[in-house]
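In: Predicted model follows, preceded by the sequence.
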Amino acid sequence: MKTTNHYSARSIWKKTLPLVLGVTLCSNISFAQTSKSEVIDAIVKEENSNSQLEKLAHELFDEIGPRLVGTPQMKQANDWAVDKYKSWDIQAHNEKWGEWRGWERGVSHIDMVSPRVRTLEATQLAWSPGMGKKTVTAEVIILPDLADSAAYAAWMPSAKGKFVMISMNQPTGRPDYNWQEFALKESFDKMKAERTAMTDAWKKRIAKTGYTTKTLPVALENAGAAGILTNTWSAGFGVDKIFSAYTKKVPTVDVALEDYGLLYRLIESGGKPMISMHTESKELGVVSTFNTIAEIKGTEKPDEYVMLSAHFDSWDGGTGATDNGTGTLTMMEAMRLLKKFYPHPKRTILVGHWGSEEEGLNGSRAFVEDHPEIVKNLQALFNQDNGTGRVVNLSGQGFADAKTYLGRWLEAVPDTIKNRIKTNFPGQPGGGGSDFASFVAAGAPGFSLGSLNWSYFNYTWHTNRDTYDKVIFDDLRNNAMLAAIMAYMASEDPEKTSTVKTEGIKWPVPVKAIRRGGLDGK
């Protein structure tokens, strides 16, 4: 419903924003803008004094938790976001784009019971089959180093009834930065050489089985193994990456480096460690998958669009806090700010919270396929998806005129935010990595708001430590203000953005969304 409001976009624009000529990074096009506009000042003041980010983070990360596609928690998060937007008087809905293998994580407990008792730090992988109410106690063995696939075929029956370790044992549990700080150079070099040799040897061991890392667990379960043990160390203290299981009948469990190494050394020294394992999970059949879409309808150009973007799903070793809960909350908070201080935008402002990004940008690719009218009339899309840090990089994604309009909009951003951002024009079009690439491939101006690292790839990206306590809320406030201001400026710009591609750049090809994940034998 259209209502009058003293923050009317046109009145604010005419009353408070003088015409600025010769703006840095801009073309000869000039339109009314200033970093001290009433709208921008109000956005900054609100976010610095009344941010909702901590409350949103607690509700999403602590109460709902991880958002693996196909799980009840993913749908719970979709519904939570819709309700939250409606509480801010923003229209929102869940839009079905596909179906997925439904699965729900249950309790798990893994103990070493011989040669001594120790509760192990371990996590069943996503989509690992459950054991029902059964607990299995069995010997642990290491995948042996044999001559060739024929030798492995002859060995396979000996895996029956045992838990099989199929990952390399790391030579150190200390990250490289710790070695660099304290080790003698010759010690560090020796360790790296040893690790490289071990990694190469283990790759050859897997290759000689005749299987891949995906097919080997299935072959072992078909041979009667009690379960599969892996370790996907994330090169930092206490962190493992938790991905998906490929077994269908027996559990696949990632064991933390410290405990994986313990079991491995016991076996190498001639021992026969025994573990007791109980893991539960539920298969939920075919479940629908959704994107959550929210909208602030445009008044003058309602059929042109500015979009905010972040994927909503996560892996489920932790709670998906920085991948991509922080991007999600940044865009939700930006929409709250825009609705409060810019309720009648010139162009329609949308936000997309995408499903199944982790399995191949599927939610955003489906949206691009299903909404050509939006893609065709997209003024700009801003996506954030690389951790909790403040935004410090912005690329033109290969669009020839991106410097003109992005520079124009950035001029309105407060210096304390803008001056930290390194731009790269025209840049290279993103072919993947996150959801902006789905739009870029279709020729639409999608941009990634690149953030500071905060040890993202080692410590939180897809790990068991991606939790609330890793969020840097001051940086998130910075990003929410930036996203809101850039959306505001893009909406108000009298010029439609150019999507001319820079000559000589190879453009990515659109990829079709997977709309039936984990189903039909896939």
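Out: Arrived safely, thanks for sending.
In: From here on, just use CA atoms for contacts and neighbour counts.
Out: Noted.
In: Distance check, the nearest residue to G432 once chain neighbours are set aside against N78.
Out: Leaving aside its chain neighbours, G432 sits nearest to S438 (7.4 Å; criterion: C-alpha to C-alpha, 6 or more residues apart in numbering). Per C-alpha to C-alpha, to the nearest Å, S438 is found 21 Å from N78.
In: Spatially central residue for the chain, please.
Out: The centroid of the chain falls nearest to D323 when counting by C-alpha atoms, centre = their mean (3.6 Å).
In: quick one: which helix or strand includes M331?
Out: Assessed by DSSP states H and E, M331 sits inside helix 326-341.
In: That helix packs against which elements?
Out: The criterion is 3 or more C-alpha pairs under 8 Å, 6 or more residues apart in numbering; DSSP states H and E, and the helices and strands that helix 326-341 contacts are helix 38-50, helix 53-57, strand 301-311, strand 347-354, helix 473-492.
In: and the angle from that helix to strand 301-311?
Out: Helix 326-341 runs at 150 degrees relative to strand 301-311, counting by axes from the mean of the first three to the mean of the last three C-alpha atoms, to 10 degrees.
In: what does helix 326-341 contact?
Out: Helix 326-341 has contacts (C-alpha atoms under 8 Å, 6 or more residues apart in numbering) with 7, 39, 42-43, 46-47, 51-53, 56-57, 85, 88-90, 296, 308-312, 351, 353, 383-388, 471, 476-477, 479-481, 483-484, 488.
In: Ok, stretch 82-99 next?
Out: Stretch 82-99 is contacted from outside by 70, 78-79, 286-296, 332, 336, 339, 363, 366-367, 514-517, using C-alpha under 8 Å, 6+ apart.
In: how much space is there between the closest residue to T460 other than its chain neighbours and F61?
Out: Leaving out its chain neighbours, the residue that sits closest to T460 by C-alpha to C-alpha, 6+ apart is D466, at 4.4 Å. Distance, D466 to F61, by C-alpha to C-alpha: 10 Å.
In: Who has more neighbours out of these two?
Out: Set D466 next to F61 and count neighbours by other C-alpha atoms under 10 Å: D466 wins out with 30 against 23.
In: sec struct for that one, please.
Out: Per DSSP: H, G, I helix; E, B strand; the rest coil, the local secondary structure of D466 is coil.
In: Please verify my assumption that it contacts G318.
Out: Yes - contact criterion C-alpha atoms under 8 Å: D466 and G318 qualify, at 4.8 Å.
In: Put this next to the first one:
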Amino acid sequence: MKTTSNLLLALALTGTTMFAQNEKSTDPVVDGIIKEATENSQLKELGFHLLDVIGPRLTGTPEMKASHDWIVKTYQDWGIEAENQKWGEWRGWQRGHSHISMISPRVQSLDGTQLAWNPSTSAEGVTAEIIILPTVANETEFNNWLPSVKGKIVLVSQKQESGRPDYNWEEWATPESFEKMKEERSAASKAWRANLKNTGLTSRTIIPALEEAGAVGIVSSYWSKGFGVNKIFSARTKAIPQVDMELEDYAMLYRMAEHEVKTEINIVAESKELGRVPTFNTVGKITGTEKPNEYVILSAHLDSWDGGTGATDNGTGTLVMMEAMRILKKMYPNPKRTILVGHWGSEEQGLNGSRAFVEDHPEIVEGVQAVFNQDNGTGRAVNIQGAGFMHSYDFITDWLTAVPRNISKHIETSFPGSPSGGGSDNASFVAAGAPAFNLSALSWDYWNYTWHTNRDTYDKIVWDDVQSNAILAAIMAYKASEDETKTSRERIVLPLSKRTGKQQTWPKQRSPNREGGK
């Protein structure tokens, strides 16, 4: 390890691109990693089985358990020790058939899906007239209107006048038309929020209020600001169907209601309740030969939402870490330190799996050399920051020098950085004081098009970038394992908050929700 700890030097390098290097290294392990990754990649086959065969991995579903079991078997077939470690329980649920149709004034199939953990309809479903929320001046007006939802299916989301995202408008519209659209879109959103506030409810609490008032179904449309793409999360109803409908069909229904055209739809949303089921982390291990009680951890959450198949959140992170472990077992079978891989459960509901691991294994956390986490899409890693550890520059930059130039030239670094308070599983380790780093990826329109959406599917994966990330993860794990020196855990003093003016504090370790979905 380098001993340079000059903070000014580290800050001066913030945002710079890393390290030129010859195409072929002088390290046979690094050369072997690159050769195996490029000439014998297993990424597409792994992706096919995880994403196409098993599918989405919603916490508490049989598919989530199947993915844990498949990873354990795959690791064992590669000669890697692996097990499922139970950390809690969740509401067991399995999605069935969803079908939504307009049946009057004409017949049309509508694009939408049942939301997660939603109670099942019968095979015939629910048929009823649609109704939209009124414009009200105050809570009293809303409460006077509320009985009118009895026996109706309520549309609860804002109508979008245009399904074209901003970038498409900017490319093709006149400047005047583009500015007009933005102003109208902003004004409509502002008016919607103000009206919702007038009801005395929120976008969350209004749904149980409608159900209690006798609504027989809820239709929402959580547009993700892209063509044909919606965010898909969980239902907030207890006994009636709640579905998310794509913008195009939702806006059509909304216009029907605005024009007082009597419109009926049928919602079939079948599912199964499976009682309480165990939740797991899958943990694999290549035991260290010299320092077995010190650990390099490869980290990625396995669970997903289920509007798509969870391909880029976090199928790609899962595949990166599986492939890195496969390569390390083949090219570096006797590491100096123990190399662990964690495929965490229930990240989407609050980092529960990784928080449980940290809470249940303080001895491992104490021995952590480094954690490398990947969880923001299919893109190649383009940023690594020091997570608030004072001397992170010393070891991260040292390890990165072994990474081939065609990968490292895209990576910017910032030191000492700041600790993550949430967002992904690296935060669970940082809160416990362990040096954990996110391999932050290039966007590929992640936030609009695949993050928690109905379009997060296999076809969105950019395999060249995923392969680069597997090489990066494997080399960083190898170099961290071989480093002669234990990494420093000295933290920076955090600056004053720009929002509150008060001294910021290091994130506190939090306990997981071990009894979820009730």
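Out: That came through, no problem. Since the model is a prediction, treat every value here as computed from it, not as a measurement.
In: Please work out the TM-score for the two chains.
Out: Overlay of the two chains. TM-score (TM-score structural alignment, normalised by the length of structure 2): 0.93; 494 aligned residues with a C-alpha RMSD of 1.7 Å.
In: Dump the helices and strands packed on helix 326-341 of structure 1 to JSON lines, plus distance to R174 of structure 1 and mean neighbour count.
Out: What follows is these, written out as JSON lines (distance: least, C-alpha to C-alpha, whole Å; neighbours: other C-alpha atoms under 10 Å):
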{"stretch": "helix 38-50", "distance to R174 of structure 1": "38", "mean neighbour count": "17"}
{"stretch": "helix 53-57", "distance to R174 of structure 1": "31", "mean neighbour count": "17"}
{"stretch": "strand 301-311", "distance to R174 of structure 1": "32", "mean neighbour count": "24"}
{"stretch": "strand 347-354", "distance to R174 of structure 1": "36", "mean neighbour count": "26"}
{"stretch": "helix 473-492", "distance to R174 of structure 1": "28", "mean neighbour count": "24"}
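In: Turn the ones you listed into a markdown table, including distance to G65 of structure 1.
Out: Shown next, in a markdown table, are those (distance: least, C-alpha to C-alpha, whole Å):
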| stretch | distance to G65 of structure 1 |
| --- | --- |
| helix 38-50 | 24 |
| helix 53-57 | 10 |
| strand 301-311 | 15 |
| strand 347-354 | 16 |
| helix 473-492 | 18 |
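In: which one of the ones you listed lies closest to Q170 of structure 1?
Out: Evaluated over these, closeness to Q170 of structure 1 peaks at strand 301-311, with 32.6 Å, by C-alpha to C-alpha.
In: give me the stretch of structure 2 that that closest one matches.
Out: Mapping strand 301-311 of structure 1 onto structure 2 (TM-score structural alignment) gives residues 291-301.
In: Run through who's touching stretch 52-72 of structure 1.
Out: Here stretch 52-72 of structure 1 makes contact (C-alpha under 8 Å, 6+ apart) with 73-74, 76-77, 99-104, 287-289, 312-321, 325, 329-330, 333, 355-356, 467-468, 473, 476-477.
In: What is the equivalent residue in structure 1 for E129 of structure 2?
Out: Counting by TM-score structural alignment, the partner of E129 of structure 2 is E139.
In: quick check, that match in a strand?
Out: Yes - counting by three-state DSSP, E139 of structure 1 falls inside a strand.
In: what residues are up against it?
Out: Residues in contact with E139 of structure 1 (C-alpha under 8 Å, 6+ apart) are 161-163, 272-275.
In: repeat that for 10 Å
Out: By C-alpha atoms under 10 Å, 6 or more residues apart in numbering, the contact set of E139 of structure 1 is 112-114, 159, 161-164, 226, 267, 271-276.
In: ok so, going back, overlap of the contact sets of D466 and F61 of structure 1?
Out: 318-322, 325.
In: mind checking the longest helix of structure 2?
Out: Longest helix in structure 2, counting residues (DSSP state H): helix 175-198.
In: what range in structure 1 matches that helix?
Out: Mapped onto structure 1 using TM-score structural alignment, helix 175-198 of structure 2 covers residues 185-208.
In: for stretch 384-404 of structure 2, same thing?
Out: Mapped onto structure 1 using TM-score structural alignment, stretch 384-404 of structure 2 covers residues 394-414.
In: The matching stretch spans what distance, first to last residue?
Out: Terminal residues of stretch 394-414 of structure 1 are spaced 16 Å apart (C-alpha to C-alpha).
In: roughly how far is that stretch from the heart of the chain?
Out: Mean C-alpha position of stretch 394-414 of structure 1 versus that of the full chain (C-alpha atoms, centre = their mean, to the nearest Å) differs by 25 Å.
In: quick one: which helix or strand includes A269 of structure 2?
Out: Element membership of A269 of structure 2, judged by DSSP H and E, is strand 264-286.
In: Okay, angle between that strand and helix 316-331 too, please.
Out: Going by the same axes, to 10 degrees, strand 264-286 of structure 2 makes 20 degrees with helix 316-331.
In: And strand 264-286 of structure 2 against structure 1, how far off on average?
Out: In the superposition with structure 1, the average deviation recorded for strand 264-286 of structure 2 is 0.8 Å (mean C-alpha distance after the TM-score superposition for structure 1).
In: cool, and stretch 179-196 of structure 2?
Out: Counting by mean C-alpha distance after the TM-score superposition for structure 1, stretch 179-196 of structure 2 comes out at 1.2 Å.
In: where does that stretch sit relative to the chain's centre, distance-wise?
Out: 28 Å.
In: what sits up against it?
Out: Residues outside stretch 179-196 of structure 2 that contact it (C-alpha under 10 Å, 6+ apart) are 133-139, 142, 156-162, 166, 169-170, 173-175, 177-178, 197-198, 201-203, 206.
In: buried residues in it?
Out: Under the neighbour-count criterion of 16 or more other C-alpha atoms under 10 Å, stretch 179-196 of structure 2 has 181, 185, 188, 192, 195-196 buried.
In: Kindly report the same for stretch 446-463 of structure 1.
Out: For stretch 446-463 of structure 1, burial by neighbour count (16+ other C-alpha under 10 Å) applies to 446-451, 454, 456-463.
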